[in-house]
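Visitor: can you look at this prediction? I've put the sequence above it.
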Amino acid sequence: MIKSETPTESEVKPLRDLPEVSVVVPVYNEVESISLLIEAIALSFASSGRSYEIICIDDGSKDGTVDLLRSLALQRDDLIAIFLRRNYGQTPAMAAGFNYAKGQIIISLDADLQNDPRDIPLLLDKLAEGYDLVSGWRKHRQDDPIKRLLPSKIANWLIGRVTGVKLHDYGCSLKAYRAELIADMKLYGELHRFLPALAFIEGAKIAEIPVNHHSRRYGKSKYGLGRTFRVLMDLLTIWFMKTFLTRPMHVFGFLGLLLMSLGFVLGGYLTFLKLGLNQSIGDRPLLILVVVLFLTGLQLFCFGLLAELLMRTYHESQNRPIYRIREIVALSAGERGKGKG
């Protein structure tokens, strides 16, 4: 069955009901690569015995990828093709794949054949050691040293410093997640590269392992320096969420009280000059500074109160707790009753 509308839950279920692993692949203009990638993914599961599904999300391709994916999806029982209405970007495409994934474990990777599907079993083995997220590290990366490697190294260092999650390679799309972790995270902007930091906020255990990386065989890269500004803005968002998501008043209220206090002190000094020493203060720049400090402080304090209300609405409207429980260990009711004797 082929539909142009967004698939319903029943339409995207693979023939294998509730597979163990869902492989999510955002696709944009990769008509030469996609067939080879799907075959390589299937081959990586051939000897593992794990049930799986491959979810390819076409992000508004214009090079024949749509027709090819549609044809492949009608031939294979392990492939689900989702077609977005236009080019939204990698983060929305990944979010769409995560939302439709049915596996207990979710693997993400790029469609350009630079990520190696043969590394998927390594990620799964590492995840089985008790981790919630395993990130790939392109230790021997095959990219332009100036346009790609240098900016990436700077970005990885900066993200690690700001978020507190030290990884060698935030930009590697090849990652493995537990499905319950993904369910707790909402993606916006360019946040797909910050998934380890978002997972850390949720209390996840994170590991990183070296993976293979190949030179691009077909097409050209969709990444450029133009994304730097958007990444920096998202990094500030992650920093704020990590530090003040459940207590915004701690930052805005503190700054507001600090500025108002400084305004009161300087205002007291001007009052002493006026009343105590009978000096003119109307032409002093310090008077303007006092007014600006007091009004700015008052605005920040009120902004903190509004942020507190928004935060409570955010959590309470979704019945979303401000904590995450990893495990609950307890005796059964009958065993607890025996213990009382």
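Guide: Alright, I've got the coordinates.
Visitor: contacts and neighbour counts: CA atoms only from here.
Guide: Will do.
Visitor: ok, residue 136 - contacts?
Guide: Listed by Cα atoms under 8 Å, 6 or more residues apart in numbering, the contact set of residue 136 reads 123, 169, 172, 173, 174, 175, 208, 209, 210, 211.
Visitor: just give the nearest non-adjacent residue to the second one, would you?
Guide: What that stands for is residue 169. residue 137 (5.2 Å; Cα to Cα, 6 or more residues apart in numbering).
Visitor: doesn't residue 208 make contact with that neighbour?
Guide: Yes - counting by Cα atoms under 8 Å, residue 137 touches residue 208, with 6.4 Å between them.
Visitor: want to compare, so here's the second one:
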Amino acid sequence: MDRISIVLPAKNEAAALKTLLPRLRAAQPDAEIIVVDDGSTDDTREICAAAGVQCQSSPYSMGNGAAIKRGARAATGDILVFMDGDGQHDPADIARLLARLAEGYDMVVGARDWGSQAGVGRGVANTIYNWLATRMTGHVVADLTSGFRAVRASRFREFLHLLPNGFSYPTTSTMAFFRSAYPVAYLPIKAAQRIGKSHIKPLRDGMRFLLIIFKIATLYSPLKLFVPASVVFFLLGCLNYAWTFIHEGRLTNMSTLLWSAAVIVFLIGLVSEQITALTYRRDA
């Protein structure tokens, strides 16, 4: 029987962990539970000790993704379950994730509905991410950024070197699984209101969310992003040339610049495609 390891990244989540850990132990009594303390300044370590839970502590904050990587390395289970330490995820849903995983999947993700999103802005952003990822992969992506997921440890550890130290580890791991043809499933869940204050700041993290859109493409198939962009530049160059030729009877520098941009963007896409292929290459 597969051994289960549950990894919870936590930064100053003592208030939530106080009630979450006993519920988690009751729901999965045989599982290994690892709380990865990302430089907390509260009572996280004491609460873990009182609950008899392993706590991997960092002397300073390294980021959510870094905590996930440290937890994955420390876990001894055949299956890893990742969930937030802020009380949003229901421990009872772990059994549902594991049951779906047993159907032959390598990753099962808890997909939040609109009512479980942390605000309208986050809901709209996640909807855009899901749509773009679905278009890129050709598979329905119900919740690209959900942090509640069960994965086969051997598969997940293949991509530890790709995972960022920040908050976008769910995006990276999901696209890596799709790229490597590892089956992924989504299971509807209800996420509760988090306990405590969120560590995500809209202004500071606005650029991060924008970069996720490009990461979705570059992690799966760069040409699907760069070829349309190249075509747009080429068509703009043709339109500019048609306009100036009709009105001025000449070729302008702007048309040449746009055509040059089309070629450069296309070549960048080709190089990115080769780099992506090398990134996912597995040595025999």
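Guide: Sure thing, it's come through. Owing to the predicted nature of the structure, the values given are computational and were not obtained by experimental measurement.
Visitor: tell me how the two chains score on TM-score.
Guide: The TM-score (TM-score structural alignment, normalised by the length of the second structure) is 0.75; 273 aligned residues with a Cα RMSD of 3.8 Å.
Visitor: what segments of the stretch 51-200 of the second structure are strands?
Guide: 54-57, 79-82, 107-112, 149-152, 184-189 (DSSP state E, counting those that start in this stretch).
Visitor: export those to TSV and tack on distance to residue 271 of the second structure?
Guide: Formatted as TSV, those follow (distance: least, Cα to Cα, whole Å):
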stretch	distance to residue 271 of the second structure
strand 54-57	39
strand 79-82	34
strand 107-112	30
strand 149-152	31
strand 184-189	28
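Visitor: relative to residue 119 of the second structure, how far out is the aligned partner of residue 221 of the first structure in the second structure?
Guide: Counting by TM-score structural alignment, residue 221 of the first structure lines up with residue 198 in the second structure. For residue 198 of the second structure, the distance to residue 119 of the second structure equals 12 Å [Cα to Cα, to the nearest Å].
Visitor: can you give me the helices for the stretch 151-284 of the second structure?
Guide: In the stretch 151-284 of the second structure, the segments counted as helices under DSSP state H, counting those that start in this stretch are 153-157, 169-179, 202-220, 223-248, 253-279.
Visitor: name the residues of the third one that are buried.
Guide: What it means is helix 202-220 of the second structure. Using 16 or more other Cα atoms under 10 Å as the test for burial, helix 202-220 of the second structure gives 209, 212, 213, 215, 216, 217, 218, 219, 220.
Visitor: which residues are contacting that helix?
Guide: Against helix 202-220 of the second structure from outside (Cα under 8 Å, 6+ apart): 125, 129, 132-133, 136-137, 168, 171-172, 175-176, 178-179, 224-225, 272-273, 276.
Visitor: PyMOL command to pick out the buried ones of those?
Guide: A single PyMOL command is used to select the members of the contacts of helix 202-220 of the second structure judged buried by 16+ other Cα under 10 Å:
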select buried, resi 129+132+133+136+137+168+171+172+175+176+178+179+224+225+272+273+276
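Visitor: OK, contacts around the equivalent of residue 190 of the first structure over in the second structure?
Guide: Taking TM-score structural alignment, the alignment pairs residue 190 of the first structure with residue 167 from the second structure. Shown in contact with residue 167 of the second structure (Cα under 8 Å, 6+ apart): 63, 64, 65.
Visitor: just put these in TSV and tack on distance to residue 253 of the second structure and neighbour count.
Guide: Conversion of these to TSV gives the following (distance: Cα to Cα, whole Å; neighbours: other Cα atoms under 10 Å):
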residue	distance to residue 253 of the second structure	neighbour count
63	47	17
64	48	23
65	46	19
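Visitor: could those go into JSON lines alongside distance to residue 157 of the second structure?
Guide: JSON lines is the format used below for those (distance: Cα to Cα, whole Å):
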{"residue": "63", "distance to residue 157 of the second structure": "18"}
{"residue": "64", "distance to residue 157 of the second structure": "16"}
{"residue": "65", "distance to residue 157 of the second structure": "13"}
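Visitor: okay, and which of these map to helices?
Guide: 64, 65 (DSSP state H).
Visitor: return the member of the contacts of residue 167 of the second structure nearest to residue 106 of the second structure.
Guide: Ranked by distance to residue 106 of the second structure (Cα to Cα), the contacts of residue 167 of the second structure are led by residue 65 at 19.8 Å.
Visitor: the equivalent of the closest one over in the first structure and residue 193 of the first structure: what is the separation?
Guide: Under the alignment (TM-score structural alignment), residue 65 of the second structure pairs with residue 91 of the first structure. Distance of residue 91 of the first structure to residue 193 of the first structure, given as Cα to Cα: 8 Å.
Visitor: residue 293 of the first structure too?
Guide: For residue 293 of the first structure, the distance to residue 193 of the first structure - Cα to Cα - is 38 Å.
Visitor: residues near residue 259 of the first structure, how many?
Guide: 22 (other Cα atoms under 10 Å).
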